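Asker: Model the following, please.
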Amino acid sequence: MSATAQALPAVTTPAIGQAFGGGFVTGVTVENGRRYLNITASADHELKGAWGARGVIIEGVGSFTDSRSNTESMAAAGSELAQKVLALEIDGFTDWAIPARDVQELQYRHLKPTTEGNYCWGRDGDNPNSLPIGQLYTAEFPGQTALPAFQDDGEEAFSGSWYWSSTQRSASLAFSMYFGDGLQDSHVKFSELRVRPVRRELIID
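Answerer: Here you go, the predicted structure:
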């Protein structure tokens, strides 16, 4: 067990995939010693667009866990995609965001739509900010989600294609993930990729 996990007492949270907080429970991340329950919006609210302008460093979009802060900084810099996500209101919740890199990893780990083997060449799956800490993918793990609604052709399923995170990689690139096989990579910011919005709630012991 990691030092982070040992330092945090156990707490009961809603099950993965459970309808909760305007969407579906995705998993837990840890930031500055605080645990957050991450929630993924339904497929009806999926968007597609460019991350932003190529060749421009945006301040405040480097977090691997704080999706909202990243997205607000993107929007302030002129990202139309980020602005559209921030304008969402779902079941009364208005704090939606483009998932940060390690929040996006949880979407794939727990809601993988396909039966394809996972891409596991680099650091795919490594997630030091999730609870439990995410380990490197193998070809077999994670497997296709057991939740029928999120399996291929299910009403909430992710497309087996590329999705943006809100985490910047460089002036030209932002982190992205391929939901067919779990490849974690980066794309040129003007690429048109999908986004499945998220929000989070602080877990109170």
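
Asker: hey, let's count contacts and neighbours off CA atoms from now on
Answerer: Noted.

Asker: Report the separation between H110 and A82.
Answerer: Look at H110 and A82: by C-alpha to C-alpha, to the nearest Å, they are 24 Å apart.

Asker: Q104 falls within a strand, correct?
Answerer: No. If the criterion is DSSP: H, G, I helix; E, B strand; the rest coil, then Q104 is helix and not within a strand.

Asker: Please report how far it lies from I98.
Answerer: Applying C-alpha to C-alpha to Q104 and I98 gives a distance of 9 Å.

Asker: S186 now?
Answerer: Distance from S186 to I98, by C-alpha to C-alpha: 15 Å.

Asker: So for the two, which sits in the more crowded spot?
Answerer: Here S186 and I98 are compared on neighbour count by other C-alpha atoms under 10 Å; more neighbours surround I98, at 32 against 21.

Asker: so how far is the longest strand anywhere in the chain off the chain centroid?
Answerer: Identified as the longest strand of the chain according to DSSP state E is strand 23-31. From the chain centre to the centre of strand 23-31 is a distance of 9 Å (C-alpha atoms, centre = their mean, to the nearest Å).

Asker: Which parts of the chain are helices?
Answerer: 3-7, 67-76, 80-86, 101-111 (DSSP state H).

Asker: who has more neighbours, H110 and A82?
Answerer: Shown here are H110 and A82; by other C-alpha under 10 Å, A82 has more neighbours (29 against 20).

Asker: Show me where this structure has its strands.
Answerer: Using DSSP E, strands in the chain cover 19-20, 23-31, 34-40, 47-50, 130-131, 162-168, 173-178, 184-188, 192-195, 198-202.

Asker: Present those strands as TSV; the columns should include distance to M74.
Answerer: Listed next are those as TSV, based on distance: least, C-alpha to C-alpha, whole Å:
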stretch	distance to M74
strand 19-20	27
strand 23-31	20
strand 34-40	19
strand 47-50	11
strand 130-131	23
strand 162-168	8
strand 173-178	11
strand 184-188	15
strand 192-195	14
strand 198-202	15
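
Asker: Go through these and pick out the most buried.
Answerer: Most buried of these, by mean neighbour count (mean count of other C-alpha atoms under 10 Å): strand 162-168, with a mean of 28.

Asker: and for comparison, fold this next one:
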Amino acid sequence: MQTNPITLPAFGATIPGQGGTFAAILRAPRVDGAEQPPYALIVSDAAAGEFRSQWGEYGKDVAGASSRTDGRGNTEPMADAGCPAALRVRELRIDGHADWFVPSLGELNSAAANVPELFSTEGWYWTSTQGSRYYAFVQDFEDGFSSWSGKDVEHRVRACRAIPLDLLTA
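Answerer: Got it, this is the predicted structure:
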């Protein structure tokens, strides 16, 4: 069987109609044990989708927000628990899209590897990956380090979304 390969844009390319910049290709989380197709991570423009916020309440465990690979899956329980970063991302409407999320540790690590120039080197960015009831993971874009921070500390948040790979070439 012959397949027709698609030509993808370079990391860092603005994707028309998708609200931001192509940052990574990632494996989608399994659904009911089944493999899902990979997806493209789109990072919002800083002017439209970056802000400072606390992650959530220090000492409060957010069940369902510990995935290292599924930002969308983490953001929903964060928002349901009243976490300010997730609530603000959930309100975003950029380029007609309302499916923005706080990226997971793996998603933000991938952005740091592929498009660090899109992020400020001043301070840390929250991920949606909870480390414990007290801490969540953060990503640095000056040196590429990941660490954790108290959930009640204010850091940068950059909204992301996941799209099928074929939308990169539409």
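
Asker: Overlay them and tell me the TM-score.
Answerer: These two chains, once laid on top of each other, score a TM-score of 0.84 by TM-score structural alignment, normalised by the length of the second structure; 154 aligned residues with a C-alpha RMSD of 1.7 Å.

Asker: just to revisit the earlier point, will you turn the helices of the first structure into TSV that also has distance to Q18 of the first structure?
Answerer: Shown next, in TSV, are those (distance: least, C-alpha to C-alpha, whole Å):
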stretch	distance to Q18 of the first structure
helix 3-7	23
helix 67-76	21
helix 80-86	22
helix 101-111	11
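
Asker: hmm, back to that, so which of the strands of the first structure comes closest to T71 of the first structure?
Answerer: strand 162-168 (6.1 Å; C-alpha to C-alpha).

Asker: Just name the most buried of the helices of the first structure.
Answerer: helix 101-111 (a mean of 25).

Asker: For that helix, name the packing helices and strands.
Answerer: With contacts defined as 3 or more C-alpha pairs under 8 Å, 6 or more residues apart in numbering; DSSP states H and E, the packing partners of helix 101-111 of the first structure are strand 23-31, strand 130-131, strand 162-168, strand 173-178.

Asker: and of those strands, who's closest to E72 of the first structure?
Answerer: So among those, strand 162-168 is nearest, using C-alpha to C-alpha, at 9.7 Å.

Asker: what's that closest one in contact with?
Answerer: 51, 58, 61-64, 67, 70-71, 74, 98-101, 104, 174-179, 193-196 (C-alpha atoms under 8 Å, 6 or more residues apart in numbering).

Asker: among the helices of the first structure, which is nearest L202 of the first structure?
Answerer: Nearest of the helices of the first structure (C-alpha to C-alpha): helix 67-76, 13.2 Å.

Asker: equivalent range in the second structure for the closest one?
Answerer: Per the alignment by TM-score structural alignment, helix 67-76 of the first structure matches residues 71-80 in the second structure.

Asker: follow-up on the earlier one: show me what the longest strand of the first structure is packed against.
Answerer: Against strand 23-31 of the first structure (3+ C-alpha pairs under 8 Å, 6+ apart) you get strand 34-40, helix 101-111, strand 130-131.

Asker: Turn those into JSON lines, columns for distance to I16 of the first structure.
Answerer: Output for those, formatted as JSON lines (distance: least, C-alpha to C-alpha, whole Å):
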{"stretch": "strand 34-40", "distance to I16 of the first structure": "9"}
{"stretch": "helix 101-111", "distance to I16 of the first structure": "7"}
{"stretch": "strand 130-131", "distance to I16 of the first structure": "13"}
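
Asker: Select, out of those, the one closest to Q6 of the first structure.
Answerer: strand 130-131 (10.8 Å).

Asker: Provide the aligned range in the second structure for that closest one.
Answerer: So strand 130-131 of the first structure sits over no part of the second structure, by TM-score structural alignment.

Asker: before we move on, the earlier item: want to throw the helices and strands packed on helix 101-111 of the first structure into a markdown table with distance to A43 of the first structure?
Answerer: Output for these, formatted as a markdown table (distance: least, C-alpha to C-alpha, whole Å):
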| stretch | distance to A43 of the first structure |
| --- | --- |
| strand 23-31 | 9 |
| strand 130-131 | 23 |
| strand 162-168 | 13 |
| strand 173-178 | 16 |
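
Asker: among those strands, which is nearest F93 of the first structure?
Answerer: strand 23-31 (9.7 Å).

Asker: Can you tell me what sits against the closest one?
Answerer: Contacts of strand 23-31 of the first structure (C-alpha under 8 Å, 6+ apart): 14-19, 35-42, 65, 102-103, 106-107, 110-111, 129-132.

Asker: try 7 Å
Answerer: With contacts defined as C-alpha atoms under 7 Å, 6 or more residues apart in numbering, strand 23-31 of the first structure is touched by 14-19, 35-42, 65, 106-107, 110, 129-131.

Asker: go on, stretch 41-52 of the second structure?
Answerer: Residues contacting stretch 41-52 of the second structure (C-alpha under 7 Å, 6+ apart): 19-25, 94, 154-163.
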